[in-house]
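1. Got a predicted model here, sequence first, then my questions.
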Amino acid sequence: MGDLSVRQCTVADKGAVSAMLGAAFQEDPVMCFIFPDPEARRARLPGFFGVIYDGDGANGARLMTVNGEAATLWRAPGHGRLSLREKIQEAWPWVAASGSALGRALAYSGASDRHHPSEAHWYLHIAGCHPAAQRQGFGSAAIRTGLLRSDSDGVPAYLETATESNLPFYASLGFNVIGEWKVRNGPLCWSMLRKPAR
């Protein structure tokens, strides 16, 4: 078994983490909706995750296993949805990262925003593990480390997934399904919430 230690990401980790997430999400239903063409998806995803990496780093937390097998990107309470300032600041990076897929990316983002809980929460925005390292505990380690923060703050953790097979995995970490929703012409998604441990 590899080293399951988890550390905070740095600016220098952006390229490696973005590339890993690109590989991890190549067959993800949401990414397939945003980038229907497999070649475009393969080419675009690292840049796409690079924009998320920057935004979540400024407004939450970024964690990774020490050798980069898995990473989680979190948004802090009060920052689950992009502010108007962020939208303006990130407009060009999103255009550059998404290209002709920008409309679908915005459609998913808008649907996601509408389903966030009203209560304060840590948002597990992205959780990914390189395909070659899956089912070895790396993803769980990166998520559990983030959950320590939500527990410490005494607020729930929230996520959404469009991969039904992920539901038991997240349930094992304490998340419960609180809703189902669908992006127009896109995938069915599940919202999941985990209450803070006492």
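-> That came in fine, so what should we check first? Numbers count the residues shown, from 1 in each chain.

2. alpha carbons only for contacts and neighbour counts from here, please
-> Fine.

3. What helix or strand is the residue at minimal distance from the centre of the chain located in?
-> Nearest to the mean C-alpha position of the chain, counting by CA atoms, centre = their mean, stands residue 126 at 1.2 Å. In the assignment (DSSP states H and E), residue 126 maps to strand 122-129.

4. Give me the spatial nearest neighbour of the residue nearest to the centre of the chain, chain neighbours excluded.
-> With sequence-adjacent residues excluded and distances taken as CA to CA, 6 or more residues apart in numbering, residue 126 is closest to residue 73, at 5.0 Å.

5. Against that first model, consider the following:
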Amino acid sequence: MPIATRIATPTDVDDCARVLAAAFADDPVMSAIWPDQHRRHRALARYFAASIRNFHLPGGGVQVATDEEGHLRGVAVWDPPGQWDQPISRTVRALPELVPAFRFRTTAALTVRRTLDEHHPRTPPHWYLANIGTHEDHRGQGYAAQLISDRLAADPDTAAYLVCTREKNISFYEQFGFEVTGTITLPVGAKPMLWAMIREP
């Protein structure tokens, strides 16, 4: 089955958000922000749409994977080198969309963001894989792998960084040359452990 990847456009935002919301429905980080499963599932699509639209799409790094009929099946949210640290002005503009998603969990969300930022490497310049997910009916069919392979192949001389939220997924990223460089414990919710991973140029 042919898989094609391309840069996302504004018309893809809602589809991307739905795919990521399903993929992260029970993710440890999202569970730390929204411990209540029902509220989490209701909030995620709104959160991802706001995040992609305001923070990631402007950098041109959001990629989608489509099947042979052009249907969106996978999403990779990449921030280009030097663009992972979002300016305060952009965050302020995004608040009207973010606050309804977080509601009473805004403090927890800010704590998670601050913790991840504190552990984020400043050097070398790198692509940052903020999120990646596949449509729930098409997992295990190579969409995520294609998204990562295409991004790394397009810029092999630049490092890449990600935070793995599940230990069982470490081996998946190791296939692409990522190595665990440290662990991060979130100080909220069930205090999940995360794994920082870097792929050198």
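-> Arrived safely, thanks for sending. If you're wondering where the values come from, they're calculated on a predicted model, not measured in any experiment.

6. about what we covered before: what does the residue nearest to the centre of the first structure correspond to in the second structure?
-> In the second structure, the residue matched to residue 126 of the first structure (TM-score structural alignment) is residue 131.

7. All the helices of the first structure, residue numbers only.
-> Remark: helices assigned in the first structure by DSSP state H are 14-24, 29-34, 38-59, 84-89, 91-98, 102-114, 138-153, 167-172.

8. Now do the contacts for the residue nearest to the centre of the first structure.
-> Residue 126 of the first structure makes contact with 71-74, according to CA atoms under 8 Å, 6 or more residues apart in numbering.

9. between those, which is closest to residue 145 of the first structure?
-> residue 72 (9.3 Å; CA to CA).

10. Show me what that closest one lines up with in the second structure.
-> Under the alignment (TM-score structural alignment), residue 72 of the first structure pairs with residue 76 of the second structure.

11. hmm, back to that, let me have the contacts of residue 126 of the first structure in JSON lines, extended by neighbour count and distance to residue 122 of the first structure.
-> Listed next are these as JSON lines, based on neighbours: other CA atoms under 10 Å; distance: CA to CA, whole Å:
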{"residue": "71", "neighbour count": "30", "distance to residue 122 of the first structure": "16"}
{"residue": "72", "neighbour count": "29", "distance to residue 122 of the first structure": "12"}
{"residue": "73", "neighbour count": "26", "distance to residue 122 of the first structure": "10"}
{"residue": "74", "neighbour count": "30", "distance to residue 122 of the first structure": "7"}
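
12. Which of these lies at the shortest distance from residue 6 of the first structure?
-> Nearest to residue 6 of the first structure out of the contacts of residue 126 of the first structure is residue 71 (CA to CA; 8.8 Å).

13. Next up, the contacts around the closest one.
-> By CA under 8 Å, 6+ apart, the contact set of residue 71 of the first structure is 17, 21, 62-65, 126-129, 139, 142.

14. how close does it get to residue 114 of the first structure?
-> Here residue 71 of the first structure is placed at a distance of 25 Å from residue 114 of the first structure (CA to CA, to the nearest Å).

15. What residues in the first structure pair up with stretch 143-151 of the second structure?
-> Using TM-score structural alignment, stretch 143-151 of the second structure pairs with 138-146 in the first structure.

16. With the second structure overlaid, report how far that stretch is off on average.
-> Compared with the second structure after fitting, stretch 138-146 of the first structure has a mean deviation of 1.1 Å; criterion: mean CA distance after the TM-score superposition for the first structure.

17. Tell me which residues touch the aligned residue in the second structure for residue 18 of the first structure, please.
-> Aligned by TM-score structural alignment, residue 18 of the first structure pairs with residue 17 of the second structure. Residues counted as contacts of residue 17 of the second structure (CA under 8 Å, 6+ apart) are 44-49, 52.

18. let's see 6 Å
-> 45, 48-49 (CA atoms under 6 Å, 6 or more residues apart in numbering).

19. which one among those residues gets closest to residue 191 of the second structure?
-> residue 48 (22.0 Å).

20. After alignment, which residue of the first structure pairs with that closest one?
-> With TM-score structural alignment as the criterion, residue 48 of the second structure matches residue 49.

21. just to revisit the earlier point, can I assume the residue nearest to residue 126 of the first structure is in contact with residue 59?
-> No. The criterion here is CA atoms under 6 Å, and residue 73 of the first structure misses it with residue 59 at 10.1 Å.

22. joint contacts of those two?
-> Contacts common to residue 73 of the first structure and residue 59, judged by CA under 6 Å, 6+ apart, are absent.

23. on that earlier part again, okay, now the match of residue 48 of the second structure: neighbour count?
-> 23 (other CA atoms under 10 Å).

24. Now it. Nearest residue, chain neighbours left out?
-> That would be residue 18: by CA to CA, 6+ apart, it lies 5.3 Å from residue 49 of the first structure.

25. Roughly how far does that neighbour sit from residue 152 of the first structure?
-> On the measure of CA to CA, residue 18 of the first structure and residue 152 of the first structure end up 28 Å apart.

26. Right, I'll call it a day here.
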